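Trainee: starting from these lines, generate the structure:
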Amino acid sequence: MTNERNQSFHFDTIALHEGQTVDPITRSRAVPIYQTTSYLFDSTEHAAELFKMNGEGYIYSRNANPTIDVFEKRLAGLEGGVGAFAVSSGQAAIALALLTIAKSGDEIVATNALYGGTFALFAKTFPRFGVNVRFVDGNDLSAVEAAINEKTKAVYTETIGNPSLQIADIEALSQIAHQHEVPLVIDNTFTTPYLIQPIAFGADIVIHSTTKFIGGHGTSIGGAIVDAGTFNWENGKFPEFTEVNPNLNHRSFVEVAQEKAFIAKVRFELGHDLGASLSPFNGWLFIQGLESLSFRVKQHVSNAQKVAEYLAHHEQVSWVNYPTLEGNPQNDIAKKYLPKGAGSIFSFGIKGGLEPAKRFINSVQLLSHVANIGDSKTLVIHPASTSHSRLSPEEQVRTGVTPELVRISVGLEDIDDIIVDIDQALKLASLTVQTVK
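Mentor: I've put the predicted structure just below:
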């Protein structure tokens, strides 16, 4: 059952059915786990055709797998894309997507408000591949445009910056990128396609760390790349998409895959050569996650709003950064892009700075001190000493991280229990402030 049969399917129906054709032999209602490395060819001719990308079929699970294929089609359907490629982690998804677009000597323009691991990947690792990343303030659209030059191959941002909570003006960024004939690549991990579909606002490529909300239970590491299928790879800036390739029977990726040229290229070149494969079992778990995604995210958002409102009036808290709080400067842009809610992750500052923030983290009992987000359980962390610790103090400030900042990923526990635990931890943190005084 696929959405091609009925374009009127809604989100929850797509999440349950997209991409699956029921096995004609077993008639299994659930998607089977195809825990296999390789697949039989009908003949030497059949094998040769598959290796030339002529027709559909499976060769080796490093490239494609029937279980993961269902997950990819389902996620692409939810995001409004033409195809997806699931990989071993969110970091792998970012690296493979951008290195498919940019090669040595090329540049990428990225907004500052990024997850620490992504910032480090761009600032420290990409230059080793000869790819330079120019960081700019995502709120300063003139700075974004000024950073683009003849070497630029993509503009990159996060739907909501981690942990600064800066909401990307996707339409404006896509217009700037497209004026310069480069794609807009956006990480949609924080919000998932339930809260926003960046492709609807002009994004060309969407990235996910499926480890987070899509998995939803902290059990599996994975990532995914979704292709909108709308970018013009034949504009002259990306000859590797249009040049004849001997491995494709002397055709180009655009000629072979047409609107799916990007996702085909990332799968059969870097995906194949670097081998960042997603296991079939993890793919199966992510399918389970998609089936309940909207229901979980609704409750995540409801709980997060209540926790943010509680903290905004707490005497031990100096500030709360959650876009839908009354008076937050991002209220208007949140209403435009996130009418269903701004997700379950936000940050707040504890009075007294670093030591009280650390005391709070060490004092939680129900909440979990974990380097993750999007779990069904409520998670807290101190980014300055963990996820963003590889960055210099100046780089931390550029990404929105300060010593007193605590990031919280609000889970699905009873809201009263979450608040009681936060309150007792804040009271213990206040003792640190009193001791310092």
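
Trainee: only C-alpha atoms from now on, for both contacts and neighbour counts.
Mentor: OK.

Trainee: can you pull out the strands in the protein?
Mentor: When assigned using DSSP state E, the strands of the chain occupy the ranges 83-87, 107-111, 132-136, 152-158, 184-187, 205-208, 223-227, 317-321, 345-350, 368-369, 379-381, 405-409.

Trainee: dump those strands to TSV, plus mean neighbour count and distance to residue 292.
Mentor: Listed next are those as TSV, based on neighbours: other CA atoms under 10 Å; distance: least, CA to CA, whole Å:
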stretch	mean neighbour count	distance to residue 292
strand 83-87	29	19
strand 107-111	25	32
strand 132-136	21	36
strand 152-158	26	24
strand 184-187	27	21
strand 205-208	28	17
strand 223-227	29	18
strand 317-321	19	28
strand 345-350	25	19
strand 368-369	17	23
strand 379-381	24	20
strand 405-409	25	18
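
Trainee: okay, the angle between the longest helix seen in the chain and strand 345-350?
Mentor: With secondary structure taken from DSSP state H, the chain has its longest helix at helix 415-436. Using axes from the mean of the first three to the mean of the last three CA atoms, to 10 degrees, the inter-axis angle of helix 415-436 relative to strand 345-350 is 30 degrees.

Trainee: check which residues of stretch 179-196 are buried.
Mentor: Of all the residues in stretch 179-196, those buried under the rule 16 or more other CA atoms under 10 Å are 180-196.

Trainee: hang on, I meant stretch 88-104
Mentor: Going by 16+ other CA under 10 Å, stretch 88-104 has these buried residues: 88-102.

Trainee: could you single out the nearest of these to residue 324?
Mentor: residue 90 (26.6 Å; CA to CA).

Trainee: my read: the closest one touches residue 222, true?
Mentor: Yes. Proximity of residue 90 to residue 222 meets the contact threshold set by CA atoms under 8 Å, at 6.0 Å.

Trainee: chain center to stretch 304-312: distance?
Mentor: Taking CA atoms, centre = their mean, to the nearest Å, the mean C-alpha location of stretch 304-312 is offset from the chain mean by 24 Å.

Trainee: just to revisit the earlier point, the longest helix of the chain - contacts with which helices or strands?
Mentor: Using 3 or more CA pairs under 8 Å, 6 or more residues apart in numbering; DSSP states H and E, the elements in contact with helix 415-436 are helix 293-312, helix 354-363.

Trainee: and for comparison, fold this next one:
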Amino acid sequence: MSKDNDVEITKGMQEYIDLNNKYLSDRNRYIRDVVKKWRFDTIAVHGLYTVSDAIEDYQGAIIEPIFMSTAQAYRDSDEMAAALAYKIPTWCYSRIANPSTYYYEWALALLEGYGYDGDTSCCSTSSGMAAITTAVQPFLRVQKDGSKLRNFVATAQCYGGTFQLFTVRLMQEQDIECRWVVDATDVNEWASKIDENTRFLYGELPSNPQQGFFDIKAVADLAHSHNLPLICDSTIATPALLRPICHGADIVVQSATKSLTSSGFGIGGAIIARKNLVTNIDDDQLKTDFSLYVKYYQNRDLGPNMHPMQAIMSLNDMRTLRSKMDLMSRNTMKVAQFLEKHSLIDSVQYLG
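Mentor: Next comes the predicted model:
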């Protein structure tokens, strides 16, 4: 599989490409004309799994099947060649993609993009930390002038695993500087950390466990003014409560392990990105569809993919996401109000 996709297209390959282009056109029209008009809960329940999918492809199964197969068979060598060149949207090999993860990814892409005018896409990962690692790596590549110290700017209030990744794996082991923002509500502090070698801005909100928050639009505008992307971790909120892309963020990372599924049945993650994101990295494929880029190259080469069974289990948990988050929020508010009035409690930190 060549990143440049500079393969000679045979007549047989072109027939498959034309056929799949029609499929993509029909799918995009269905998303635009039908799915984008649904309410949040309807998307959570159905995602992109249609009655046609069920009847024509999956013997009428009313929910998405679990595809345990490691790889995909093809009709002939032309179809395989087109697939391996990434000219047609087949799944090929489960380290890259899989029909089960396909439905999980589309559900999340649509939920994170709910209310957003543009297009979003998603790449599933084996965990939330895999999502963060996979999301930041493409922006930290060494440029032609390797003498310049790469850096990025991130909120100091963040998940412990994220702090370990940024501090030890990146700063100590790879000499990539993380510039911490102590007061994330101060846009001027963000701005003071940016220079010509900054690759991206990263923020977690609400942060785990301190409940830190910041103005997404203001920070996104700042990032874009420097031709940088803003990456947000909104694991705690989920798209039921917060959709950073709608406020200007370029990429969202999610740990499906926590609020998104909340059942305790496994580890998972996801990267959701808007199309045509802002970055100073000179790579058209990365800019055009970041989630597809990391799926085709990062996931393929590093292997942080989600298991098909986990994809369907997580997808099933997501069907009642909004009602679960509503109940969780109301119960948390009751606990916070109780603690606030308690004589032994000095202060309560709760964004609700």
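
Trainee: quick TM-score on the pair, please.
Mentor: After superposition, the two chains reach a TM-score of 0.84 (TM-score structural alignment, normalised by the length of the second structure), with 306 aligned residues with a CA RMSD of 1.5 Å.

Trainee: overlap in contacts, residue 90 and residue 222 of the first structure.
Mentor: 209-211 (CA atoms under 8 Å, 6 or more residues apart in numbering).

Trainee: what residues are up against the most centrally placed residue in the second structure?
Mentor: Nearest to the mean C-alpha position of the second structure, counting by CA atoms, centre = their mean, stands residue 271 at 1.5 Å. If you count contacts by CA under 8 Å, 6+ apart, residue 271 of the second structure has them with 122-125, 131-132, 135, 251-254, 291.

Trainee: run the last query once more with 7 Å
Mentor: Listed by CA atoms under 7 Å, 6 or more residues apart in numbering, the contact partners of residue 271 of the second structure are 122-124, 131, 135, 252-254, 291.

Trainee: alignment lookup: it to the first structure.
Mentor: Alignment note: residue 271 of the second structure maps to residue 225 in the first structure; criterion TM-score structural alignment.

Trainee: ok, back up a step: in space, what's closest to the residue nearest to the centre of the second structure - neighbours in sequence excluded?
Mentor: Nearest in space to residue 271 of the second structure, with sequence neighbours left out and distances taken as CA to CA, 6 or more residues apart in numbering, is residue 253 at 4.7 Å.

Trainee: aligned to that neighbour, what sits in the first structure?
Mentor: Residue correspondence, TM-score structural alignment: residue 253 of the second structure in this structure matches residue 207 in the first structure.

Trainee: now do residue 136 of the second structure
Mentor: So, by TM-score structural alignment, residue 136 of the second structure is matched to residue 98.

Trainee: and that match, how far is that from residue 207 of the first structure?
Mentor: Taking CA to CA, to the nearest Å as the measure, residue 98 of the first structure and residue 207 of the first structure are separated by 10 Å.

Trainee: just give the number of residues close to residue 265 of the second structure.
Mentor: Neighbourhood size, residue 265 of the second structure [other CA atoms under 10 Å]: 12.

Trainee: look up how far residue 51 of the second structure lies from it.
Mentor: Look at residue 265 of the second structure and residue 51 of the second structure: by CA to CA, they are 27 Å apart.

Trainee: swap in residue 199 of the second structure?
Mentor: If you go by CA to CA, the gap between residue 199 of the second structure and residue 51 of the second structure works out to 43 Å.

Trainee: and for residue 2 of the first structure, nearest residue in space, chain neighbours not counted?
Mentor: Ranked by CA to CA, 6+ apart and with sequence neighbours excluded, the top spatial neighbour of residue 2 of the first structure is residue 18, at 4.7 Å.

Trainee: the one you found against residue 75, yeah?
Mentor: No. Applying CA atoms under 7 Å as the test, residue 18 of the first structure and residue 75 come out as separate, 8.4 Å apart.

Trainee: those two - which one has more neighbours?
Mentor: Taking residue 18 of the first structure and residue 75 together and counting by other CA under 10 Å, residue 75 has the greater number of neighbours (30 against 24).

Trainee: give me the aligned partner of that one over in the second structure.
Mentor: When the second structure is aligned by TM-score structural alignment, residue 75 of the first structure is paired with residue 108.

Trainee: trace residue 109 of the first structure over to the second structure, please.
Mentor: Using TM-score structural alignment, the partner of residue 109 of the first structure in the second structure is residue 153.

Trainee: which ones are touching its match?
Mentor: Neighbouring residues of residue 153 of the second structure by CA under 7 Å, 6+ apart: 178-180, 193, 200-202.

Trainee: and it, how close does it get to residue 163 of the second structure?
Mentor: When distance is defined by CA to CA, residue 153 of the second structure is 12 Å away from residue 163 of the second structure.

Trainee: go on, residue 174 of the second structure?
Mentor: As judged by CA to CA, residue 174 of the second structure and residue 163 of the second structure stand 15 Å apart.

Trainee: so residue 270 of the first structure sits against residue 96, correct?
Mentor: Yes. Counting by CA under 7 Å, residue 270 of the first structure sits close enough to residue 96 to count as a contact (6.3 Å).
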